[in-house]
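>>> Have a look; sequence and predicted model below, questions after that.
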Amino acid sequence: MPERPLNVTYMETIVHMGTHVDAPRHFYIDGPGMDEIPLERMIGEGVVIRLEKAVNEEIGVDDLAAAKPRIEPGDIVAIDTGWSGRWGTPEWNRHPYLSLEAAQWLVDQKVKLVAVDTATPDLPHDLRPKDFQFPVHCVLLKDGVLISEQIANLHKFGGRRVEFLFCPLSIEGCDGAPARVLARTLS
């Protein structure tokens, strides 16, 4: 700093660490990368639903259908399981997860993005068979429903309609990107 009046930070990262957004290219080679996803897909109204679940417990269609506020077409759906508070603990990778039927239900509801406070909406590591292929990711991304993982502070908005801003880095051709996620309660 004394020789030059500026700082320059070098950054190297895996784009699927910390809070991030998955692009369809994450599982589909011909799917759009982060730079090809219109901003309208990452901003807008949605809901934060609170679902109290235990270690390795499934989130099913009935859980989503009964959620308040009701999930509407075009919504961004954030699922608050309370798991973000377990970051850094042995339980972190034994999180609640979406059933395949629940993922398809979200597609059928025409949501545009699903956000979770866990490492993934798919099965936790301990429950995965040897030939695990991330079926929840595939169902959602195949139909253009974006995924955001490792969201913090959802408890502040639980049970409310909110306006979301998912702000991932627009990395050319990339399968995902670190993101800043902002939300505010709608009046």
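Nice, I can see it.

>>> can we go C-alpha only for contacts and neighbour counts from here?
Fine.

>>> Let me see the contact set for the residue nearest in space to the middle of the chain.
With distances taken as CA atoms, centre = their mean, S148 lies nearest the centre of the chain, 2.1 Å away. Neighbouring residues of S148 by CA atoms under 8 Å, 6 or more residues apart in numbering: 19-22, 113-116.

>>> Next up, a structure to set beside the first:
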Amino acid sequence: MEPSQPWIDITVTTQPGMVVWPGDPPVSLQRVRRIDDGDHANVSHIAMSVHTGTHMDGLNHFVNGAAGIDAMPLEAVVGPARVIAIEDPHSITIAELAPHKLQRAERLLFKTRNSARPWFDEPFWTDYVAIPQETAQYLVDCGVQTVGVDYLSIGRYQGDGVETHQIMLGAGIWVIEGLYLAAVEPGLYEFIALPIKLKDSDGAPCRAILRPLTSQ
């Protein structure tokens, strides 16, 4: 039996000062008890948006009354996933996806120019590569179950970002945002991305990892 390939962590590190969506609260991580101060244990307090860093959207993020993140089926985020490299510097287009012959119930992660730089340590970009609404509908029509992107939103900052979310979440596609795919080559992977189980939440931080299923 061949040894397993190592896991690749595609999660960004959550920390104070990291980029957040405009208008969202900054990350606060404070030590409230310290062994050095005579306490029996170190204890920290964290405050941030559930859409910070690497995270998942509940379907109710843009669809009122839809399922929260705690209702997400584990099958959406555990199993084979395909990483597809996107060359277009602006958008994830139907023309670029069509040759990949997307399959029903696929888990797809899109690697774009966003991953060429450590975006999480830089000021917010407004020109990140995103999914326009026509591509969102194409993904729905293909029947994919999970989509991951390498910036803080599947939708564009200006334009049809709301519509992209409404189309995909409204169709039950589970969305992972804020991945970092710099060390990942296109191909097929074993995939795990487990969000914190927050009751009825519109999102939650998650830890996302990949391991090659075949030689890349």
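Thanks, I have it. This one's a predicted model, so the numbers in the text were calculated from it and none came from an experiment.

>>> So after superposing, what's the score?
TM-score for the superposed chains, counting by TM-score structural alignment, normalised by the length of structure 1: 0.86, backed by 177 aligned residues with a CA RMSD of 1.8 Å.

>>> picking that back up, in JSON lines, list the contacts of S148 of structure 1 along with distance to V107 of structure 1, neighbour count and secondary structure.
Shown next, in JSON lines, are the contacts of S148 of structure 1 (distance: CA to CA, whole Å; neighbours: other CA atoms under 10 Å; DSSP: H, G, I helix; E, B strand; the rest coil):
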{"residue": "T19", "distance to V107 of structure 1": "22", "neighbour count": "22", "secondary structure": "coil"}
{"residue": "H20", "distance to V107 of structure 1": "20", "neighbour count": "24", "secondary structure": "strand"}
{"residue": "V21", "distance to V107 of structure 1": "17", "neighbour count": "32", "secondary structure": "strand"}
{"residue": "D22", "distance to V107 of structure 1": "16", "neighbour count": "26", "secondary structure": "strand"}
{"residue": "L113", "distance to V107 of structure 1": "10", "neighbour count": "27", "secondary structure": "strand"}
{"residue": "V114", "distance to V107 of structure 1": "10", "neighbour count": "22", "secondary structure": "strand"}
{"residue": "A115", "distance to V107 of structure 1": "13", "neighbour count": "24", "secondary structure": "strand"}
{"residue": "V116", "distance to V107 of structure 1": "15", "neighbour count": "27", "secondary structure": "strand"}
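
>>> thinking again about what came up before, quickly find the element holding the residue nearest to the centre of structure 1.
strand 146-149 (DSSP states H and E).

>>> average offset between that strand and structure 2?
Following the fit onto structure 2, the mean deviation recorded for strand 146-149 of structure 1 is 1.0 Å by mean CA distance after the TM-score superposition for structure 1.

>>> From the centre of structure 2, point out the most distant residue.
Outermost residue of structure 2 (CA atoms, centre = their mean): G38, 39.8 Å.

>>> Next up, the contacts around it.
Per CA under 8 Å, 6+ apart, neighbours of G38 of structure 2: none.

>>> which residues of structure 2 does the strand holding S148 of structure 1 align to?
Strand 146-149 of structure 1 corresponds to residues 174-177 in structure 2, going by TM-score structural alignment.

>>> Going along the chain, name the helices of structure 2.
Using DSSP state H, the helices of structure 2 run over residues 94-97, 133-142, 161-170.

>>> Let me know which of these is tucked in deepest.
Comparing the helices of structure 2 by mean neighbour count (mean count of other CA atoms under 10 Å), helix 161-170 ranks first with a mean of 21.

>>> Who are the packing partners of that one?
helix 133-142 (3 or more CA pairs under 8 Å, 6 or more residues apart in numbering; DSSP states H and E).

>>> Structure 1: matching residues for the helix it packs on?
Helix 133-142 of structure 2 maps onto residues 100-109 of structure 1, going by TM-score structural alignment.

>>> okay, the helices of structure 2 in TSV with distance to E106 of structure 2 next?
Shown next, in TSV, are the helices of structure 2 (distance: least, CA to CA, whole Å):
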stretch	distance to E106 of structure 2
helix 94-97	13
helix 133-142	9
helix 161-170	14
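
>>> Done for today, thanks.
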